[in-house]
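Asks: Sequence first, predicted coordinates after that:
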Amino acid sequence: MHHFPSSAGPEHEKFTEWAISQGVEINGVAPAQFPGQGVGIAAQRNIDVGEVIIRVPIGLMLTTKSIPSKFREKFPDNIPVQGLYAAYICCTEEFQEKFAPWRAVWPSRQDFEDTLPILWAQRLKGIKISGPSYPLLPSSISGSWNTIAKRPIKCAYTAEHQNLLPEQEKRFDKAYRVIKQVFQDIDKDTYTYYWLIVNTRSFHHIPVGTSAPEDRYDAMALCPFGDYFNHIDEGGCEVSFNDNFYTFKTSRAYEKGEEIFISYGNHSGDVLLTDYGFIPAQNKWDDLFLDDIILKDFSSKDIEALRIDRYLGNYRITSEGPCYRTEVAACMKYMTAGDWNSHILGYQPASFDQRKTNLIIAAWIRAYIHESEVALSKLTALQQDGKYRGEPQLKIIYTRWKQIIELCNGALKAVVD
């Protein structure tokens, strides 16, 4: 029997009533306050597997189809969808009046400042300012390192789960530039808040009759009441949509009082922190990438060979060990060009040495552990600085670096044992 959580509060009860009046179907669940976790969806009774617990009419959602054409036509065709939604929420009385009960339960600006790296001070983010740089955020987020010098890579490639914060800032800046051309007096802080509302609360959605956009960030919609769900790495509700409804259906049974989750996607801890402002204690999808550590020591010729054979970058490790791409990169460190080419074609040359490969990978992983330890020592020093003592951001960053060390130790064990 689960301890029944407390009510989320009167504003949430009012929003629930409003949602029902707008056609949202709510079956056996309600928003509730979970200690230490904030508001989520709780079972109000025992719920069976396969029950539809929430159905939101597509017509109530904020989608590319629901933005009035008069508003849409103010902007160029290439405006990012996320930027368009934020502008519509920020700049139209129509939205603000109709959805006032929904807006009343959204996070505050202070909530975002406490949890989202994009709003943290430059010293915490690790982006270079006057004087020394302080790369405190994990390298996958900040793109910065304390212990290595990144090598400029002339061959561009799509890096997964890396440079997350600089890429997010680019997306925001692009949207803001476009919006500023139309609404010249728009307040940047206000627009930033609504852009983050969209970024943290959107659901995957492709309107019926349209093709999937090239940019995954353009395949999104805002879903009233559905945005109460918190994230879990696996075993969350089944989420689907058709012409009429966005539907949430249980994938297992729940007891009364139990929190019900959905999965936001197979995301690493760094992605979840950057985009949503939290780090789960358990995450089967957590990973790290060793690109900057590995590529800094390769010659331009080697990097070109990796590019030609499609092995440039995205060298992933998990707590279970390294990926095949990482092994391929390690083999290049000691094989001749001919042997390496044979190896990637599936023919194992006589020079292949699993122990040697593992030792090279182990050194790369230890470099990441060293980076983590240096970052933690800087964090400890900052925590002792009266100016930053007690800030929630420091605790979040500290927790993430500890998780990174644990993941690296798991990967190290896989190649050393």
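Replies: Cool, got the structure.
Asks: all contacts plus neighbour counts: C-alpha atoms, from now on.
Replies: Noted.
Asks: Can you list the residue ranges for helices in the stretch 101-250 of the chain?
Replies: 109-115, 122-125, 139-142, 164-182, 188-201 (DSSP state H, counting those that start in this stretch).
Asks: roughly how far apart are the spatially most central residue of the chain and Asn283?
Replies: Most central in the chain under C-alpha atoms, centre = their mean is Val271, positioned 3.0 Å from the mean C-alpha point. The gap separating Val271 from Asn283 is 12 Å, by C-alpha to C-alpha, to the nearest Å.
Asks: Please identify the deepest-packed of the helices of the stretch 101-250 of the chain.
Replies: helix 139-142 (a mean of 24; mean count of other C-alpha atoms under 10 Å).
Asks: hold the first one in mind and look at this next one:
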Amino acid sequence: MDKRIENLLQWINNTVDETYEPSTHSYISPKTIVKDDAEWGRGICATEPVRTKELIIRIPPSFLLNYTTVLKHICRHNDANKLEDPHYLKVYIPPTEVKDEFTKIYSFMNVEDLTNLSSFQLLSLYITFESQRQESSFWKPFLDMLPPISDFVSVPLTWHVLKVPQWEKLFDSLPESTRKHAEKTIQRFESDYETVCSLLKSKIEPNTTTTTINDDTSLLLPIDLFLWAWMCINSRCLYMDMPQKKNNSDNFTMSPYVDFLNHSCDDQCSLKIDSTGFQVFTGVSYKPGDQIFLSYGPHSNEFLLCEYGFMLNENKWNDLDVSSYILKALTAQQVSYLKENDYFGDYTINVDSGPSFRTEIALATMQEDQPSTSRKLQALVNGMTDGDAYELNSKILLDEIFKQVIKECEFKKNMNPIDANDDSNTILRKKVIKKLYDDRNFIVERHSL
């Protein structure tokens, strides 16, 4: 590990791109160090006092892995590809690069092929290829520091794709809202993989008669390797505007060293992106030995598990999705009213603040036989009243829902007892599922009558 970190630092401290003005060389604060932690895993810690608003990391554009840099690196292999946007001109690439089977495939691709891919698809393809190129890849020091697929054993997506032991039973025992989130993640992954495979086939098959390229897409783009690349992107991408892309979901970058910062519910660092690169400033002061954190956003444990592969012991953004319980109790008139006012579905209870406003509206609507004619209800929807008239009965309705939640939690938690024959990964997955139900129970206990 120490050697790989040393290689990474040597790589990102490369100053060959300083011909650009202003200078875009990297900066890693000498007051920090990468350190393994029993609870958090690999993270960045202070070795001496660090002040608030102090710059601790700067990574120049050429060492960021995103739509712009990947397109520049791939397009160099096809002379017909012309990138005139000034953003591409700022990206440094080595003057020479080793040619191999993968760079040959790059040479078949034109700008239109690549720009039709989403950033997620393009980076997944590129990282899968570059990881197989090993020493020939410019990005090897960065790729070597990405987490192995074993770091994502608790992500439901990996259960499905890799068909791990007991995966179907484990998947079915997830809370409904978690399962739905996981299913959406699976759809995204499968769509991306299919799109990239289709592009490769369309480029390779017409050229296999004159080259020695392997035309088996499953060998060039193994689904398990693509899954690893996809999960690394999903768990480590940071927002960065990509001027060449119009879809907001394409606006992200991967950044070496920055991705060592672990997640906290509270913002402890701020990010700045300009011509000098991706910069991280402290939001609070740190003492020697303190770990430096970065908030990935206001995400519940359910989200963190499905998207990143970890959960927090305490998470102020945890919520309980009670949509299914409310929706099955609504009458046709109540459903119609909620749809007309754009309040149908997505009903949650936050661990700290309690029912969301959408949930309060739904509970109030359940108390009206003819909601469309209720002035009292419309006043609440319009923000003219605070809903005091509905509060008591809303609590009673919510308490009945909580009883159903507790019953479901007890049943589902007992579906997956740890068995003596379970391997360590299966045991971890079962503990993860138990934690999800424990989180739900905690919210219920906190907001019950």
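Replies: All right, it came through fine. Source: prediction; values computed, not measured.
Asks: TM-score of the superposed pair?
Replies: TM-score of the superposed chains, computed with TM-score structural alignment, normalised by the length of the first structure, equals 0.82; 377 aligned residues with a C-alpha RMSD of 2.8 Å.
Asks: on that earlier part again, including distance to Val29 of the first structure, could the helices of the stretch 101-250 of the first structure go into a markdown table?
Replies: Putting the helices of the stretch 101-250 of the first structure into a markdown table (distance: least, C-alpha to C-alpha, whole Å) gives the following:
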| stretch | distance to Val29 of the first structure |
| --- | --- |
| helix 109-115 | 25 |
| helix 122-125 | 38 |
| helix 139-142 | 35 |
| helix 164-182 | 34 |
| helix 188-201 | 19 |
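Asks: re the thing from before, what helix or strand does the residue nearest to the centre of the first structure sit in?
Replies: Per DSSP states H and E: Val271 of the first structure is located in helix 269-276.
Asks: relative to helix 188-201, how tilted is that helix?
Replies: 130 degrees (axes from the mean of the first three to the mean of the last three C-alpha atoms, to 10 degrees).
Asks: Where does helix 269-276 of the first structure end up in the second structure?
Replies: Per TM-score structural alignment, the counterpart of helix 269-276 of the first structure in the second structure is residues 301-308.
Asks: which residue sits closest to Leu225 of the second structure in space, ignoring its chain neighbours?
Replies: Excluding the flanking residues, the one nearest Leu225 of the second structure by C-alpha to C-alpha, 6 or more residues apart in numbering is Thr128, at 6.1 Å.
Asks: next one: Asp192 of the second structure
Replies: Gln121 is the one closest to Asp192 of the second structure (C-alpha to C-alpha, 6+ apart), at 5.6 Å.
Asks: Would you mind finding the match for that neighbour in the first structure?
Replies: Gln121 of the second structure maps onto Gly83 in the first structure, by TM-score structural alignment.
Asks: helix or strand for that match, which one?
Replies: helix 81-91.
Asks: tell me which strands and helices the helix or strand following that helix is in contact with?
Replies: Downstream of helix 81-91 of the first structure, the first helix or strand assigned by DSSP H and E is helix 93-98. Helix 93-98 of the first structure makes packing contacts with helix 81-91 when contacts are defined by 3 or more C-alpha pairs under 8 Å, 6 or more residues apart in numbering; DSSP states H and E.
Asks: what angle sits between the helix it packs on and helix 164-182?
Replies: Going by the same axes, to 10 degrees, helix 81-91 of the first structure makes 50 degrees with helix 164-182.
Asks: Show me which helix runs longest in the first structure.
Replies: In the first structure, assigned by DSSP state H, the helix with the most residues is helix 354-383.
Asks: How far off centre is that helix?
Replies: Here helix 354-383 of the first structure is found 23 Å from its chain centre; the criterion is C-alpha atoms, centre = their mean, to the nearest Å.
Asks: How about stretch 257-270 of the first structure?
Replies: 11 Å.
Asks: what's in contact with it?
Replies: Defining contact as C-alpha atoms under 8 Å, 6 or more residues apart in numbering, one finds that stretch 257-270 of the first structure is touched by 2-5, 40-45, 138, 140-141, 161, 164, 229-239, 254, 279-280, 283, 285-288, 400.
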